[in-house]
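In: need the 3D shape of this:
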Amino acid sequence: MNRKLLLIFLIVVCLIIPNYSYAETTAKPLKIAFIRDGFVWIKINNKEEKITKAKGVYTNQPEWSFDGNYLMYQKEIPTGPTASYPTRSEIWIYNMKTKKEQRIISDGENPKWSPTKNIFAFLDSGVLNVSDFKNFYNIALGVDDYNWIPNGKGFIASSAAALNPDGWTNPVLYKITLPNDLKNISSATNTVKQFFVVPKTLTKGNTSIPSINASTFQFSPDQKWISFIVNPTASWSMDSDMLCIISSDGKVFEVQDEIILHLDNPKWAQTKNILGYIAGGGRLVFGYKNKKMNITEMPAFTSTNLTPPHYAELGFTWCDDTSIVVSRVKESEWSNDEKKRPKPSLNVINLSTHKQLKITNPPTGKGDYNPVYSKTTNKITWTRKGELDVVGNVWIANLDGSKPEILLKNVSSYSIFER
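Out: This is a model prediction of the structure:
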């Protein structure tokens, strides 16, 4: 009898331990901020909580501070009929520990957290500022776009081309340093150094554009390369923009490829100097075509197209240095009937084996958009919705598409804090 009981006990233990170990290695809790029904919400340990009191228009997804202790969001406020612009953008901060929100800036745009401290930068009428929640400091003037240097000690920034009687000037790139103590800033020009003058015209193949703006700066993992996008005039930029790469010392500059805005921004791999982007000009109303998933390896500037014939890409995310998930449709002409337009599904691309696998099958009338890799869980998230829908459901699944489930319902945007 004792031997039988011992055998039963060992069998039960063997059955339980593998399941327990799997749960420990995969079931890490997510920390998510999202917008729903005009309010900012958070979801932690599978519990949802509304953190804003008043309903509003939140123009961008919430952004986590580097340590996850604060959340930043922008609230659109009507300005009235006499104002130069119909709305202004307030910048708010939510303290995760005190559970209190605070309006920091009454009118600012393009806020970005420091990658190393609980301070953030923002633009106000071309002035680059940094705020420590109590005060803000003027850093530089005439800034069109910017990004933090990864060590948090400064910025790369651009000025836009200006139209003079004799034609357009050039966009110019600058490097800006920050003192350790923001109170030591005495001038908005002393810490600014010109870095690179963008040529007035950029050409790739048979396509040329005038250089008006330089934006969307991203550093390679080793910080030796910087990718950015050069735009022509506003309406023109809907059809053609140029992805550029420059070395961090400014000695090497390359017009890499033609792209368009409003699909997905170029992104570097996690640890290798490989830049991913969706190549191809022409707005989508000209057809779902000529949108290819490309990767470029630095410093060789070697490019590879990953999209098979007769398909087009709408978005992508890196999962690691050797795998990418794309939001993909079959090539198609444009239709004024939204029901006849192709709806995307997700596909995973293995760069080592060159194998590609379709991993989602959205129902009729829905598409799988904006894939986002979550390092915390080693899973993929995405938004499933109709093409014209403002809100959708956020799904999560394993990287091969297995075990899909709804993570958030009726969400317009979301942001995952990655530890």
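In: please count neighbours and contacts with C-alpha atoms only from this point.
Out: OK.
In: which residue sits closest to residue 122, ignoring its sequence neighbours?
Out: residue 111 (4.1 Å; Cα to Cα, 6 or more residues apart in numbering).
In: can you name the next helix or strand after the host helix or strand of the one you found?
Out: According to DSSP states H and E, residue 111 maps onto strand 109-113. The helix or strand immediately downstream of strand 109-113 is strand 120-124, counting by DSSP H and E.
In: now for that next one, which elements pack on it?
Out: strand 109-113, strand 127-131 (3 or more Cα pairs under 8 Å, 6 or more residues apart in numbering; DSSP states H and E).
In: let's see this one next, to set against the first:
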Amino acid sequence: MKKHVILLIIFVIMLPNIMKAETTSRKMNIAFIRDGFLWTKINEKEEKITKEALKFNYAPQWSYDGEWILYQFEPKKKINPNLDFQNEIWVYHLKTKQHKRITYDGRNPKWSPIENIIAFQSGGVLNVSNLDKFYNIALGVDDYQWFPDGQAFIASSSATLQPTGWTNPKLYKITLEKDLEKISSLTENVKDFYVIPNELKKGDVSVTAITATDFRFSPDGKWISFIVSPTASWSMDSNMVSVISSDGQRFEVIDEIILHLDKPKWAPQKNLLGYIAGGGRIVLGFKNKDMKITEIPAFKSMNLTPANFAELSFTWIDDQTLMVSRVKESDWSNDPKDRPNPSLFMIKVLGQEQIQITHPPKGYGDYQPIASANKLTWIRKKEIADSKEDLWIADKNGKNANEWITNIDGYDLFEK
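Out: Okay, the predicted model is just below:
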């Protein structure tokens, strides 16, 4: 009897820790596109949340608190028949199951990092919506990103061709009024931030600077990475990933990349910028695509790809570990069956240990790994241009892998 009492006491003492362990295990929700419909999977239950098949050109986006999902589609009937492309932006509220249109025609929407406000572009106009109405913020914006505090934007204007040649692309800082109703000017809150040189060089490679896109802040908020691109056709082969200090005082060119593999990403907590270096579009061959990391502000770089391999995409697992989608180097083939199929490899930066994590069946490849707080997800499909994709999930170390969602086309994860 005494033994049972002791065991009961021990269990009661341990119960809060057991409950805490259960509550701190974060649940993963997903919003995704399938067969022209928007779906969610919450508590492992799939639900279709739009009623008619639509043309979705972009993945959905969770709000910072997981209460709303932003989605975009190309409407069947255009507001203007002369428009080549029209993109409606909507939001869906999970609790009320209410759908709200934000705009009939917009692009590049991004949630605020601190509240349920959406920024988006319409032409060259940057707008902000509080989900009830939207407000014009600035003109002539080519691309933008929220500052981490949600109180301002880093924005770019592209170079223009004039009789004397190309002008410079420029960066600006645009502060946001706390009360959107008080916005009375589209210029008074805009400050010059940096003028990008006309030509960027790294080693023996140079590009004409036309646009600046894909702004991302370092974990400490002191640096901003972005991609500087030349004209559209040239940008298929060569672009420069660059960084600038968040006060606009120091600018550095990091390396040459292409746009259509994966974007540069910061490590979770350290100022380590990861990117797939190397010029030349994929149709020139699966070659010269190396996983590199650069430490900022030391600007020391490290190549993590072994000889005779090429990388297609990557994700940070933690500050010292990456997961890459990797193929053996090969020439391009017009026959998909002759193209290499990637597998996932884990790279441990210290010691540069390389471990193959997945072994997809013949004819299939594993693409686009994404690490969250607790899990690793990736796409498995037959070849790089295949539209039939299945989502796989595993522990962050790649163990306990299984197929999670079939026939998926664009998704976003939210952990709570």
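In: got a markdown table for the helices and strands packed on strand 120-124 of the first structure, with mean neighbour count and distance to residue 391 of the first structure too?
Out: Below are those laid out as a markdown table (neighbours: other Cα atoms under 10 Å; distance: least, Cα to Cα, whole Å):
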| stretch | mean neighbour count | distance to residue 391 of the first structure |
| --- | --- | --- |
| strand 109-113 | 20 | 22 |
| strand 127-131 | 21 | 32 |
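In: what stretch of the second structure does the strand holding residue 111 of the first structure fall on?
Out: Residues 107-111 of the second structure are the counterpart of strand 109-113 of the first structure, counting by TM-score structural alignment.
In: how close does that stretch sit to the first structure?
Out: Once fitted to the first structure, stretch 107-111 of the second structure is off its aligned match by 0.3 Å on average (mean Cα distance after the TM-score superposition for the first structure).
In: now do the contacts for residue 77 of the second structure.
Out: Contact analysis of residue 77 of the second structure by Cα atoms under 8 Å, 6 or more residues apart in numbering lists nothing.
In: next: residue 63 of the second structure.
Out: Contacts of residue 63 of the second structure by Cα under 8 Å, 6+ apart are 69-70, 111-112, 115-116.
In: quick revisit: for residue 346 of the first structure, find the nearest of the helices and strands packed on strand 120-124 of the first structure.
Out: Judged by Cα to Cα, the one of those that comes nearest to residue 346 of the first structure is strand 109-113, at 29.1 Å.
In: what packs against that closest one?
Out: Using 3+ Cα pairs under 8 Å, 6+ apart: strand 109-113 of the first structure touches strand 87-95, strand 120-124.
In: point out the most buried one among those.
Out: Counting by mean count of other Cα atoms under 10 Å, strand 120-124 has the highest mean neighbour count of these, with a mean of 22.
In: count of residues packed around residue 386 of the second structure?
Out: Neighbourhood size, residue 386 of the second structure [other Cα atoms under 10 Å]: 10.
In: again, but for the one 4 residues further on
Out: Residues near residue 390 of the second structure, counting by other Cα under 10 Å, number 18.
In: also residue 198 of the second structure?
Out: For residue 198 of the second structure, the count of nearby residues is 15 (other Cα under 10 Å).
In: now the contacts of residue 63 of the second structure in JSON lines, with distance to residue 14 of the second structure?
Out: Converted to JSON lines, the contacts of residue 63 of the second structure look like this (distance: Cα to Cα, whole Å):
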{"residue": "69", "distance to residue 14 of the second structure": "38"}
{"residue": "70", "distance to residue 14 of the second structure": "42"}
{"residue": "111", "distance to residue 14 of the second structure": "41"}
{"residue": "112", "distance to residue 14 of the second structure": "40"}
{"residue": "115", "distance to residue 14 of the second structure": "37"}
{"residue": "116", "distance to residue 14 of the second structure": "39"}
